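In: build me a structure from this.
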Amino acid sequence: MDEVKRSNSKAIVTLVMGVLSLLIPLIGIILGVLGLIFASKSKAEMKVTGESGNGLVTAGKVCSVVGIILNIIAILIFFVFFYFVVNTDISTY
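Out: Model prediction:
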């Protein structure tokens, strides 16, 4: 019988961190960076051990990068909105 290769556990963590970086606002930047760190470590580990998981690592990297970008855009939109709300000259008196 053919032996089934195990998926690298850090590759799975990479994918989970990447998906969570898309779903959790503000903390998603930290999760995205952690996902990228785990991706590089899992790639190196997979070369040594021969485990599978290249697709998981690739998907995790993509999700992490997209999550970081979306979180930065959301923060910038918040600051721009806050700036315009604070600097309006509308008074209710």
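
In: when you work out contacts or count neighbours from here on, use the C-alpha atoms and nothing else.
Out: Fine.

In: now the helices: where do they sit in this protein?
Out: 9-23, 28-49, 54-86 (DSSP state H).

In: between the second one and helix 9-23, what angle do the directions make?
Out: Taking axes from the mean of the first three to the mean of the last three C-alpha atoms, to 10 degrees, one finds helix 28-49 and helix 9-23 inclined to each other by 160 degrees.

In: one more, so I can put them side by side:
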Amino acid sequence: MEEKRYSPSGTLALGIVTMFIPVIGIISGILAIIFANKSLKVTEDTEAIKALYLGGRVCAIIGLCYQGLMVIYIIFIFTIALSPLFY
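Out: From the prediction side, this is the model:
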């Protein structure tokens, strides 16, 4: 049975969405990494198509790191804002 290949441009688009859209970015980043990894394992296409998969995966990783830092920042801000209530 042949494994499913995902669209290289779709994977790249999901990776780019990860960097710019806050909540949806976490979901699309995870999907982009999964799609890129699965497709790179089964594809025997040209280097240009593999580069699109790799670009999507790199954008997704960078976007997920950014999203994680933003979540930590928001938790920090809420902690600072709510701290006077507990004195």
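
In: out of the helices of the first structure, which is the most enclosed?
Out: Among the helices of the first structure, ranked by average contacts under mean count of other C-alpha atoms under 10 Å, first place goes to helix 9-23 (a mean of 23).

In: by contact count, what packs against that one?
Out: Here helix 9-23 of the first structure touches helix 28-49, helix 54-86, going by 3 or more C-alpha pairs under 8 Å, 6 or more residues apart in numbering; DSSP states H and E.

In: how distant is it from the center of its chain?
Out: Centroid separation for helix 9-23 of the first structure versus its chain: 7 Å, with C-alpha atoms, centre = their mean, to the nearest Å.

In: alignment lookup: residue 7 of the second structure to the first structure.
Out: Residue 7 of the second structure maps onto residue 10 of the first structure when the alignment is built from TM-score structural alignment.

In: contacts only, for that match.
Out: Listed by C-alpha atoms under 8 Å, 6 or more residues apart in numbering, the contact partners of residue 10 of the first structure are 38, 39, 41, 42.

In: with residue 86 of the first structure instead?
Out: Contacts of residue 86 of the first structure by C-alpha under 8 Å, 6+ apart: none found.

In: and for residue 67 of the first structure?
Out: So residue 67 of the first structure contacts 18, 19, 21, 22, 23, 28, 29, 32 (C-alpha under 8 Å, 6+ apart).
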